[in-house]
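J.: Predicted model follows, preceded by the sequence.
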Amino acid sequence: MSYFVVGAYASQPPELDAQRRYYDLLAETGWVDGLEVPYPGQMHESFLGSLLEGRFQHSVLTAIPGTMVNVWDDPDFGLGSPTAAGRAKAMEFCAQLRNSLEAMHREHGHIFDWVALHSAPSNRSTAEDFHASLEQLLTWDWCGAKIVIEHCDERSDEHEAEKGFLLLEEELAIAQELGLHCSLNWGRSAVGSRGDIRPQQHVAQAKASGVLAGVIFSGASPQATQYGPAWIDGHLPLSLDEPASLMTPEQVAQSCALAGDVDYLGAKCCVPKDASLEQRLGMIERIYRCCQA
């Protein structure tokens, strides 16, 4: 049985009291086993632990927000950087992440089963350097959490990539060599390929490799929407809620069938700014139901 993980930070309301109620609603569903928590993001908010403690104990801590902020500031930053300085900064970032993870577990009990790391920098990462960084990170104490390589939109000779990280086959090979697993985000595979065919291909490819940890479902669009410009990692909802989204119920169901028994499936989507708590939960639940089809 796969756990179900929700990237609630993308759909949560801005007010703290409303956020608490939203997390209560997620916990009350009975089918949300964990959350995808952005680092640094929510990890620096003191109330997060109380929201997670005892009820979202199969969560994913993702490094992508902090990774991208650092890449924008320093194009050499990343675990796959061809420069020693860029890798050193990324390792220091990972040390800070690990320390936050340890503090969260110490104060609130076990919460995170997985830590998602990424093959930055953009368009410069090398498989050799990423492998070397991960090999070192595996010697650290991750407090019961497993490192997973989360695939993002990859480098391309055909268009300007948003993130431009390593190719999936490179990351899968590294995972096999180091005894790790990889996770996928449906929308990021769509953004990386500029279409809705590659996401399912990626699921099948990762599954066949034997190292697929999980799939998070968020959408993407070839046109601008209320969630941003075309072809961005904008966490679009299901097509039922945003017609421009390429992520249809059929796409989700077929991808889940290809994934089979994995550690986790999940949903992450943005919502209209004026959406009620029930509407926010409804948009997440519709993705969940497609996963059960």
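T.: That came through fine.

J.: going forward, measure contacts and count neighbours with C-alpha atoms only.
T.: Fine.

J.: Shouldn't Ile147 be within a strand?
T.: Yes. Ile147: assigned to a strand according to DSSP: H, G, I helix; E, B strand; the rest coil.

J.: can you give me the strands for the protein?
T.: Taking DSSP state E, the strands of the chain run over residues 3-6, 34-38, 59-62, 112-117, 146-150, 181-185, 212-217, 264-267.

J.: List the contacts of the fourth one.
T.: In this case it means strand 112-117. Residues from elsewhere that reach strand 112-117 (CA atoms under 8 Å, 6 or more residues apart in numbering): 57-64, 101, 105, 144-150, 183.

J.: quick one on the thing from earlier: adding mean neighbour count and distance to Glu128, write the strands of the chain out as a markdown table.
T.: As requested, the strands of the chain are exported to a markdown table (neighbours: other CA atoms under 10 Å; distance: least, CA to CA, whole Å):
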| stretch | mean neighbour count | distance to Glu128 |
| --- | --- | --- |
| strand 3-6 | 23 | 31 |
| strand 34-38 | 25 | 26 |
| strand 59-62 | 26 | 22 |
| strand 112-117 | 22 | 16 |
| strand 146-150 | 22 | 15 |
| strand 181-185 | 25 | 17 |
| strand 212-217 | 27 | 21 |
| strand 264-267 | 26 | 28 |
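
J.: Alongside the first one, take a look at this:
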Amino acid sequence: MQYFLGAYAASPNTTGWDPDLEAAYYRSLATLDSVKGLEHPFLGQLHQYDDNWFLQQLAPHWDYVFTTIPGVMNALAQQPGFGLASTDEAGRQAALQFMRAAQQAVHKLNQHLGRRAVTAIMLHSAPARNKVAGNAECFAASLQELLSWDWQGARLLVEHCDAYLPPQVPSKGFLSLQDELVVLSQLKQQGAANLGVVINWGRSVFEGRDPTTAVQHLQAAKTAGLLAGLMFSGVSDTESEYGAWRDSHQPIRNALQPELGSPVSWLTEQQVAAALAAAAPLQALTVLGLKIGVRPHTANLAERLALLQAQLNILQQQHTAITEQGEQA
């Protein structure tokens, strides 16, 4: 069993940019047998610092899922009305221009590899609604335009982030999952087959302040016939190096090797199993994997790889158990 890995969250480049250190990190990632490919951050061009450098680091067998959330959050810091769901037309058009750059980056990566290596691109229903209004109608209009572009087979997937639920202070504060599902369902009825939803465990739990929220969101997306992915990333209400109630990609709590996990994470092995069961059949998902941050920031390369391998092992163990239960049922 292989998974997509949001490896950028565990990069040893925590301050500044050291291409030699990052190259060593990529070489190490290529040794992880359970990694089928990378969740790749898009910030406006194929690679944040150097496209050509990036293309030389890639393992030939990897596939890719682009995530636009790093670029979206950067843009929101400069232009609060930015977003595909924005009622601010200038902000909505800026988000569409950003997605045009993402489309070009997909083409560039595929051309370099000589195949359609980009499986999906995850987009988001910004802006933060506690700052600038966003609504389903504007989001639908943006998605309709995106669907008219050539993505070379990559699926357009909405990664649900925590919705704006006052008086709760949001991390992202985008549209509700219900609004996203309504928009996608309407487009699906009109013949759009390339759409779906990805549930990020930590972001759903951040929204609901309850570990069961992720399963509820998975079930809602599945009932709508739109569930296309599940990414594991933890969250906690307890202060630690990852922070309390922060979207900092906390690891799964590791019962056997506590040092290779987060002892306060709400994402336990049992929660991984529950989410996998809710998302089944897992072979139908376009995206399945994890995105894990590493603390302390001073951790060396070997320590980072040990944590990633241990986290992948937990996911694989729970995946195997769920699969075997399904076969016996």
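T.: Ah, there it is. The shown structure was predicted, so the numbers you read here are calculated from the model rather than taken from an experiment.

J.: of all the strands of the first structure, which lies closest to Glu15 of the first structure?
T.: Closest approach to Glu15 of the first structure among the strands of the first structure is made by strand 34-38 (17.6 Å; CA to CA).

J.: In the second structure, what stretch matches that closest one?
T.: Counting by TM-score structural alignment, strand 34-38 of the first structure pairs with residues 37-41 of the second structure.

J.: check the fit of the matching stretch onto the first structure and give the mean distance.
T.: Superposing on the first structure and averaging over aligned pairs (mean CA distance after the TM-score superposition for the first structure), stretch 37-41 of the second structure comes out at 0.7 Å.

J.: check contacts around Thr67 of the second structure.
T.: Going by CA under 8 Å, 6+ apart, the list of residues near Thr67 of the second structure reads Glu39, His40, Pro41, Phe42, Ile121, Met122, Leu123.

J.: chain center to stretch 92-112 of the second structure: distance?
T.: 17 Å (CA atoms, centre = their mean, to the nearest Å).

J.: Could you report the neighbour count for the spatially closest residue to Gln292 of the first structure that is not a sequence neighbour?
T.: Leaving aside its sequence neighbours, Gln292 of the first structure sits nearest to Ala253 (CA to CA, 6 or more residues apart in numbering; 7.3 Å). Other residues near Ala253 of the first structure come to 18 when the count uses other CA atoms under 10 Å.

J.: Please tell me how far the counterpart of Ala253 of the first structure in the second structure sits from Gly71 of the second structure.
T.: Under the alignment (TM-score structural alignment), Ala253 of the first structure pairs with Ala273 in the second structure. Using CA to CA, to the nearest Å, we find Ala273 of the second structure at a distance of 31 Å from Gly71 of the second structure.

J.: mean shift between stretch 16-25 of the first structure and the second structure?
T.: Mean for stretch 16-25 of the first structure is 2.9 Å (mean CA distance after the TM-score superposition for the first structure).

J.: buried residues in that stretch?
T.: Buried residues in stretch 16-25 of the first structure, defined by neighbour count with 16 or more other CA atoms under 10 Å: Gln19, Arg20, Tyr22, Tyr23.

J.: now the angle between strand 112-117 and the helix ranked longest in the first structure, please.
T.: Secondary structure of the first structure per DSSP state H: the longest helix is helix 84-108. On the basis of axes from the mean of the first three to the mean of the last three CA atoms, to 10 degrees, helix 84-108 of the first structure is oriented at 170 degrees to strand 112-117.

J.: against the second structure, where does helix 84-108 of the first structure fall?
T.: Going by TM-score structural alignment, helix 84-108 of the first structure sits over residues 89-113 in the second structure.

J.: what's the nearest residue to Val211 of the first structure if we skip its chain neighbours?
T.: Using CA to CA, 6+ apart, the nearest residue to Val211 of the first structure is His181, at 4.5 Å.

J.: Just give me the match in the second structure for the one you found.
T.: That one, His181 of the first structure, aligns with Gly196 by TM-score structural alignment.

J.: Could you check how far its match is from Gln97 of the second structure?
T.: 22 Å.

J.: again with Leu76 of the second structure
T.: 14 Å.

J.: picking up where we left off before, how distant is the match of strand 34-38 of the first structure from the center of its chain?
T.: The answer for stretch 37-41 of the second structure is 9 Å, by CA atoms, centre = their mean.
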